[in-house]
Each structure stands twice: as structure tokens, then as C-alpha cells.
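1. Attaching a predicted model along with its sequence, questions to come.
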Amino acid sequence: MSQISSRLGAERITALGSYTTLQPAADRAANALRSQGRSYLRRLFATDLILVGTACALPAVANSGPGQNYYLLAGVLLAAAWMISLRSFKTHALGNVAVGMAEYKSLAYASLAMAGSLGVLIGLSGLGTLRIFLLLTLPVGLASLLSNRWAWRQWLARRRRSGYALSHVLIYGQPADVPFAVRQISGKSGPAYRVVGVLLDGSADEQAEQEIRAADPTLPLAYGGGSLEHQVQALGADAVIVAGPLAGGNEALQHLGWSLESSGTKLIVASSLVGVASRRVRTSPLDGMPLLHVDLAKFSGARYLLKRGFDVLFSAAALLALAPVFLVIAAVIKLEGPGKVFFLQERAGQDGRPFKMFKFRTMGPDAEAKLAQLRERNDGAGPLFKLKDDPRITRCGHWLRKHSLDELPQFLNVLRGEMSVVGPRPPLFTEVAAYEGHAHRRLLLKPGVTGLWQVSGRSNLDWKESVRLDLYYAENWTVLSDARIIWRTFRVMIKPDGAY
């Protein structure tokens, strides 16, 4: 058995030892876990088949005359081809469901491929009667499929609270790589993966242990790759996620795959290429060695002209629509006491250019004068200054901050071209002065009224995670990702998380 970290004490040793004595029960548990994922995929397939079949039957239902049998036969053939297309695009494969946008994209691509094929068939054969399938069946079917997957995700989210997951994974790798993998998979994968244990490839590492314990103090943790198969069986894992390179190099990874074949345990390799969206990565094979082609991040071009156009339209519409809200908030601020309605603060914009950022005033008029004596009570991460119970905040200010209403005037900055609707967090120059490493890259884009930082916990995030989110956004944003962040912002404003 592997060398168990002495710092975890007898409790962990006892826990791991109990897995060995209860091996038959662990085997049954592992089989049960595998059946969970298979059962979910069968349910997805069944509901997709029902929805596709229903959509393909619509033309036959709409045409009750002599040609009904023709539409019925065409509908059956189209439904079969559609299901084959869904399978070809791996819409029913673990790893492609229940997490991220990949599932929805696969459904859309499979359906668009079906639409393209049907369009070619109509053009070549001249069967204009099939156009109803193109104009009615495919749009209705795709909308139904997307809604169905969303509904299944809600079901999974409810089941996840009781420990349900489609795949239970053991994370294996070197101490330098595993803690990040544990944090990301435990916190971001939703019901797709549940981490049931960690195996470190190397000697005891106190810092790695502390970081893993901070992410999940309940995880069994052991050392030594030689005990991998035992740990997989003992913990009931149905997959092994390899985080980063192994000490033995590529050969060790190949041998690991061979050792897992007999148990049917899936092998998942987490790329050491982090902070890069999948759309920027292409794979090409080279005699058994997959090559990853990574597109470099770009910070200019047509996409940014489109982003600016959206910013102007959105901010102008928001300012017009919110004008009554502005009047109400301004009146409440004035009624509470003396002072200006708006607070202007100098922030660092794109490429570090200074600009005055607009906010509704949420503090007393002497807030800046009191700042120095409050710095020792800082609750913020890194160079950020935040106080959960800041005595300078007014009564209405607490409510405005909680629901992010104090930030609405920033649409004026967007209209003026100093900010964007979505972007990195606008920093103070005192924060910029404390930047280390690559943190300055967050200044490559205009700061945003909202962003990944706001919809992912805001002040609850540590400094490192806040920087990581801003850098990821700056290098990987898309129009679709901006739309998703805006939608999530509305939800966060209603149910605040980390706003103070």
C-alpha cells in the first residue's frame, strides 16, 4: 500500500484501511456508480427520441389528407437520421453532458448538420414537399432538445445536493498540479464529476496537502502511483483524472491506461494548458501523438468593433430604461442625508489609462478621510480593500451594494467608451501598483460593468482566483460568453453572492 501522509494522522490511515476490509462492498458501490451514469444517458436518449419523434410527426399531423402516410414515412426516416446525427456528435456521451456549453453546442451542430443534409436532399431531388420538415420540424425539435437538456440539468442539480454525480473520479498527479485540479473539478464541474479521492505522484508535500484540504477537507489522500489500482477499487472511482505530467513521463501515462483496462475505469487527462478556451485549441494526430494547436489571444480586430457596437446600443438602451430607477435611487440618497448623489472615483482603464468611474454614492461624505484608520480591518483579498461591515456605508448604501444597483451609472462610462458592458473588474491604481506576474494582462481590455468576477462570487473570491477569472475572460471572451455573463448578472442581482 502507498505511503500515507503522516500529517493526516491515524484517522486517514484508518479510513483507507477500512476500504480494504470492505472490498466487496466497495466493488458493489463502484458498479452502482457506473450504473448511475449509464442510467442517466439512457434517460437522455429516451427523452431525445420522444422529442425528435414528436417533432418529425408534426407534418403528418398537420396533413390529414391522402398524403399523410407519405409525411409519416418521411418523418420516421428523418427521426432515425436525426438520432444517428445526435449520436455521431456525441450528445449522449459522458464528458459531453451536464457541464458547460459543449452539450448545447453538440445538439445544435448535430441538428444543423441534419438541416444541411435535408436542404441538399431537397435541392437535388426537387422534393419541395419536404420543406415543411426544414421549416417546422427541425426548429421545433432543436428547441425541444435544448429545453430537455436544460430540464435534466435542473434535475441533476437537485440530486447533486445528496451526493449524486454522473462520474466519481480519483485525481492523480504531482503535488504541483493536483490542488488546482481538485479546486476546479470540485467547484466547477457540477453534477458531471465528483472527486472521491486524491493520489499524489511523489513524496509528501505539505503545501499541496494544505491546498487540497482547503478545497475539500474530507477527501482521502495518499501517495505513490503504485497503489493506483487499489485506490480506484477502494474508493469506488469509475474514472481517473490525471492532472498534469507524471514523474515517469509519457510512458507512465501509457502504462496507466493499460493498467485500467481490466477494470473498465475511464482515463481522463487534464491538459496542463490552462486558461485557454476550447475554441482556441485544435487537435491534429501525428502517428499516435496528438498535437494541440493553440490560437494566440487577440485584443483587436472585427470582434472588438462588434463588442463596441453592442456596448453603445446596450448602454444607451439601459440608461433610457433605467432613468426612472435612477430618479428613485437619487431621491433615496438625498433623503438619507447631505452629500452628492454620484461618487466619481479614478480607476485604471484599458492599457492603464485613467478615467473617472460613476457610481451611486453608498458612503458618507467623509468616507475617504476615514479610510486610513480602517485599513487594518481589511477583509479583501490581495491588494483589494473590502470590509464586510464597513461603518462608512449608509443604510440605503448597504441595499444598493447588495443588489449591485450602485454600479448602474457605469453605463455612462460604457457610452463614453471608457468601459465595456462585460469585462475585467475596474481596478484602483493602488491595486495596479501591487500587481505581480501577469496580472497586468487584465488591463488589455476595457473594464466591465459586470464580468466573470461578479457572477462567480465577487468579494468571496481570493485574489489569485479573481485574477485568474479576469485573465481567462480577457483572452477567451466571445459574444456568446458575454450574453451568458449578462444573464447570470441578472440572477446575481436578485440573489446576491459576495456583494458587500
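-> In hand now; what should we look at?
2. use CA for all of it now, contacts and neighbours both
-> OK.
3. Show me the contact partners of stretch 24-35.
-> 19, 166-168, 233-238 (Cα atoms under 8 Å, 6 or more residues apart in numbering).
4. Neighbour-wise, which one of those residues leads?
-> A237 (28 neighbours; other Cα atoms under 10 Å).
5. List the residues that contact that residue.
-> 30, 33, 167-170, 196, 265.
6. Can you list which of these are found in strands?
-> 167-170, 196 (DSSP state E).
7. longest helix of the protein?
-> helix 23-62 (DSSP state H).
8. circling back: show me which pair in the contacts of stretch 24-35 is furthest apart.
-> Y19 and L166 (21.7 Å; Cα to Cα).
9. At which residues are the helices of the stretch 101-250 of the chain located?
-> Listed in chain order, the helices of the stretch 101-250 of the chain (DSSP state H, counting those that start in this stretch) span 102-125, 131-132, 138-160, 178-188, 206-215, 228-235, 249-261.
10. try it against this one:
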Amino acid sequence: MSEQVQPTRRRPVVGIVPTGTVQSPRQTHPPVAAWESRYRRGVILGDVLATILVVASFGGLMAARHSAFVPMSILTLEVLTVAVVLGSLYLSRVWNANVLGQGAEEFRRLGRGLFASVVALGFGALAVDIPGARLWVFVVGPAIALVVFPLRYLLRRPLHRARSEGRCLLPVLAAGNVATVGDLISRTRKATHLGWRVDAICTLDGRAALGIDLEGVPVVGRFRDLAEQVRRGGYRIVAVTPDAYWTPRRLQQLAWDLEGTGTEMVVAPALMDFAGPRLHVTGVLGMPLLRVSEPAFTGFRWAIKACVDRIGAIALILAFTPLLLLVSAAVMIDSRGPVFYRQRRVGKDGAEFTIVKFRTMVTNADALRTKLASVNEGSGVLFKMRKDPRVTKVGRLLRRYSVDELPQLLNVLSGTMSLVGPRPPLPEESAKYAPEVRRRLLVKPGLTGLWQVSGRSDLSWEESVRLDLRYVEDWSLALDALILWKTFRAVFGGQGAY
């Protein structure tokens, strides 16, 4: 990822195709950059090698420890397992270039593919009488997932680093009104890891094409010239943002015009701000409809989340027991007072509960807060100070790496909190919530969340609310897994923690 490799594009040509001009049936495909091919090959090779390595390792281990396995049966299981897993991943389109390196969809497809392979192997074990096959299926499947998921994330790191430096980006042609296109440009520049770079804009009348730009991006033509600009400019993505011009008939015609160009057409919904598993595209009487399902906070997926919370809390408590004992001793030595700090917080459906943390402040910290109200650096209803005089020396270190929050694993174990969710607010904070902000309370608060991996205390109140509401609206198991993985990086970096 260290080299600058971008798709070669000719400079967009501003103008209108004269009436009556017969366009060539030959379509110009935007060239695929070398980094794209290398990255996709690397992902496929990583999945294949990880699958073979795990299968071979467990095959040898189980053959040595279980007499039920014979060399021929183990070899058969190994070959079948590799074939079924890789075939399932292929059918689940986990190597589709459109999802590689961005968002939770890549991990969602990977999870579906691996789960489908376990189901297929399970049915095969029932049908074929191979000694030890059932045990094999339920051991090897999860083991492959434990290797493949972290490997995918590690492959993303150099790609995202390159994109933050302005490399490995896909050229985008945006078409919409000034406000919505400006918002798109702003978002793509903030979220460089998504790999979009808006290089040109088309507007309704194209009058800004005469040397005028938007956010530094030139306007190259009118909406009706869009398909021609794509052929000339070699853009990889056409992003259509809301504008009164875009009727269903015109969008359909644009999709037809882009066929064969190799350019992906992306349409931003104008009436909603939902994403994830709640959106379903259906066809009724030939009319495409975007169906938005009601957010569900019960059912099978939430039962899995509850199980993961309990099991994860127990595992983390056992793993961190030496650290917990060491921190307890440090807190007692550093300042007088109890080791733990207990505070009332608001949880699911507005129910209050007591949160448990390591004490990081002096014992009369709550009484001192009113005296510090005039120097509050927090936004909205939050109280935050970068150099809070109430924080002890040990407390400052604990806060930097979020170690003070580890006792909240007891709250997760008791069921009042989850491993992932919105930030648990204070009662006086939730009392000031607007009706839409109270939607944060539809789910259990979390030990970590989107706010934790997106800046923590550096976030504005509005941004913190937006992230929490996005989690409530778009929750999925894949999103939880991604947040947990990113939490380790955010915690060890100490960014936004004070």
C-alpha cells in the first residue's frame, strides 16, 4: 500500500453532446488500479491459507488425541471442510470488490458464509458416517472464524492508512443539488477509510462549470451530460444525491446509460437516514420500494447478544483478575477512600441502576463539581474537563487507558449493561433529553460503543448523540463485533480519554 496508484483518468470534458450525434456503442471501462487487484488477491489468499492452516492443524491435533479418527477419515474431513468453507465464502460474495476494505458489510458477509459452511458440514456429518465428524464440525468452524476475522481487519489497516494519506481512493462523480453534494464531499473527506474521493460534480444547469467549484471540486457539466462525463472521465462511482430533477424515469435512464461502463451507480435516499439490516428493497407491482422495518430489540439475535455479553464478561474478568488486583492496590495507596466508585446511571427504558468503576477522583468529587461548573469543557449536558483537579495521579492513568471502567464488567454480568451500547447517562443528563435523544434508552448502555471508538470525550454533544442513535437504529451482531475489535485500538491509543 506504500505506492501511489490511482486509476488513470483523462481530464473531464465540459460540454454537451450535440443533438443528433450518434454515440459509439463501445463503452469505456474505468481502469482497475493495481492496488485494487493486489488487495483483493491478498484477501482471497489470506482466507484460503487461514482455512487450510486451521483445518490441517486441528486435523493433526484431533487425530493424535482421538482414536476414533483414522488417517483416511481425517484426510477426507480436511478436504471436504476446505472445499465447503471456501465454496460457501464464494457463494456469499465475501470477495466482492464493492465491500472489501470498508464498513461492517464485509464482516457480515464473512460471518454468513462461515455460518452457512458450518450448517452444511453439520448436515454432511449426519448423512455420512465418519467417526468424530460431528465434533470436528463444531470445533473447526469457530476456529476458522477466530483466525479469518482478525486477519481481514489487519489487512484493512495499511489500506486505511494509505487512504488517510490520499492514496488508494476511488474517483467519484457526484450529481445533485449544491447542499447535498457539499454534504457528501464533507463526509467523504472525514471518512477517508471508505475510499471515496469526489473529483467532479454535475448540477442541474451546469452554470458553475465556468471555472467555479464547490469545496474545491469542479463542476463539469449538467445532469443530462452525466453519462458522457462518466465515459470521458473514467469515474468508478456515480453518486446521485437528492434533487428535484431526479425522477424515477430519469434515474432509470441514467442506469441504462451507465450499463457497460463498469461504473457503479449509488443513489442516496432523500427521505431517511437509516442504514444496515433495517433496510430492505422490495418490488410491488413492478415498483421498487425501500422498506424500513421497525427496530427489533428482542428475538434470536438479541438472545445471542445477551449470551455473548455474559460469556464475554466472565472471560474478561478472569483474564484481567491480576490487573484488577494491582489497580485496587494502587488506588488504595494513591489516595484515601474506597477502591470502587458507585454512581447511579440510567439504563434500558429509563430504569436506573448503580454503575461500578475504580475510583479515579478524590472522595468529595461530586461536591466539588458545582464549584467547577463555570469551567466545564463538556458539550451539551455533559460535564468534562481535560485537566480536572479532582482526578488523582493514579486516576489520570486509569482514565487514559479506560482501566477505571473494567469493574463495569460486573454490570454486564448482572444484565444491567451490555458489552456494546450507548454511553450510560446520569439521571440529571437524561432528564434534559429531547424526545428523539431518549431513543438512546431503548437498548442497554454499553461498556463500549461507537462513541468509544470515534473520539470519546473529544466528540461534541451532537456527534455523540448521532452515533448513539445510529447504533440504536442500525444495530447488528457484525457491528458489535467491529466495535469490540476497534475498542482495543482506541483504548491503547488513549485518544479522547480524560
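-> Arrived safely, thanks for sending. Predicted model only: the values in this text are computed from it and were never measured.
11. just to revisit the earlier point, out of the helices of the stretch 101-250 of the first structure, deepest packed?
-> helix 228-235 (a mean of 22; mean count of other Cα atoms under 10 Å).
12. Quick check: chain neighbours aside, which residue is closest to G53 of the first structure?
-> Among residues not flanking G53 of the first structure along the chain, A79 sits closest, at 5.7 Å (Cα to Cα, 6 or more residues apart in numbering).
13. Are we agreed that G498 of the first structure is in a helix?
-> No: read with DSSP: H, G, I helix; E, B strand; the rest coil, G498 of the first structure is coil and lies in no helix.
14. Quick one: map it onto the second structure.
-> Superposed on the second structure with TM-score structural alignment, G498 of the first structure falls opposite G496.
15. quick one: contacts for that match?
-> For G496 of the second structure, counting by Cα under 8 Å, 6+ apart, the contacting residues are 455-459.
16. What subset of these is buried?
-> 455-459 (16 or more other Cα atoms under 10 Å).
17. Kindly indicate which of these lies nearest D47 of the second structure.
-> G455 (31.5 Å).
18. Skip the chain neighbours and tell me the closest residue to the residue mapped onto the closest one from the first structure.
-> Under the alignment (TM-score structural alignment), G455 of the second structure maps onto G457 of the first structure. Distances taken as Cα to Cα, 6+ apart put G498 closest to G457 of the first structure, at 5.1 Å, once the chain neighbours are dropped.
19. Next one: V140 of the second structure relative to L121 of the second structure, how far apart?
-> Here V140 of the second structure is placed at a distance of 10 Å from L121 of the second structure (Cα to Cα, to the nearest Å).
20. Tell me how far the residue nearest to G264 of the first structure when sequence neighbours are not counted lies from E206 of the first structure.
-> Spatial nearest neighbour of G264 of the first structure, chain neighbours left out: D238 (7.8 Å); criterion: Cα to Cα, 6+ apart. Distance of D238 of the first structure to E206 of the first structure, given as Cα to Cα: 28 Å.
21. What of D351 of the first structure?
-> 39 Å.
22. ditto for V269 of the first structure
-> According to Cα to Cα, V269 of the first structure and E206 of the first structure sit 24 Å apart.
23. swap in R442 of the first structure?
-> In terms of Cα to Cα, R442 of the first structure sits 31 Å off from E206 of the first structure.
24. rewinding a little: nearest to A474 of the first structure, of the helices of the stretch 101-250 of the first structure?
-> Ranking the helices of the stretch 101-250 of the first structure by their distance to A474 of the first structure (criterion: Cα to Cα) puts helix 178-188 first, at 19.1 Å.
25. So which elements touch that closest one?
-> Judged by 3 or more Cα pairs under 8 Å, 6 or more residues apart in numbering; DSSP states H and E, helix 178-188 of the first structure is in contact with strand 167-173, strand 193-200, helix 206-215.
26. Report the buried residues of the second one.
-> Applying a neighbour-count criterion of 16+ other Cα under 10 Å, the buried positions in strand 193-200 of the first structure are 193-200.
27. Identify, from the residues you listed, the entry nearest to L306 of the first structure.
-> Out of the buried residues of strand 193-200 of the first structure, the member with the shortest distance to L306 of the first structure (by Cα to Cα) is Y193, at 36.3 Å.
28. which residues does the closest one contact?
-> 165-169, 185-186.
29. Just tell me what it corresponds to in the second structure.
-> Aligned partner of Y193 of the first structure by TM-score structural alignment: G195.
30. V76 of the first structure against A55, yeah?
-> No: with contact defined as Cα atoms under 8 Å, V76 of the first structure does not reach A55; the gap is 10.4 Å.
31. residue contacts, H230 of the first structure?
-> Contacts of H230 of the first structure by Cα under 8 Å, 6+ apart: none found.
32. Over to W461 of the second structure?
-> Counting by Cα under 8 Å, 6+ apart, W461 of the second structure makes contact with 378-382.
33. mind checking how far it is from A97 of the second structure?
-> Taken as Cα to Cα, the span from W461 of the second structure to A97 of the second structure is 36 Å.
34. Could you tell me how many residues sit around I304 of the second structure?
-> Counted with other Cα under 10 Å, I304 of the second structure comes out at 11.
35. Equivalent analysis for F342 of the first structure, please.
-> F342 of the first structure: 16 neighbours (other Cα under 10 Å).
36. And stretch 403-420 of the first structure, what's buried?
-> Buried, per 16+ other Cα under 10 Å, within stretch 403-420 of the first structure: 403-415, 418-420.
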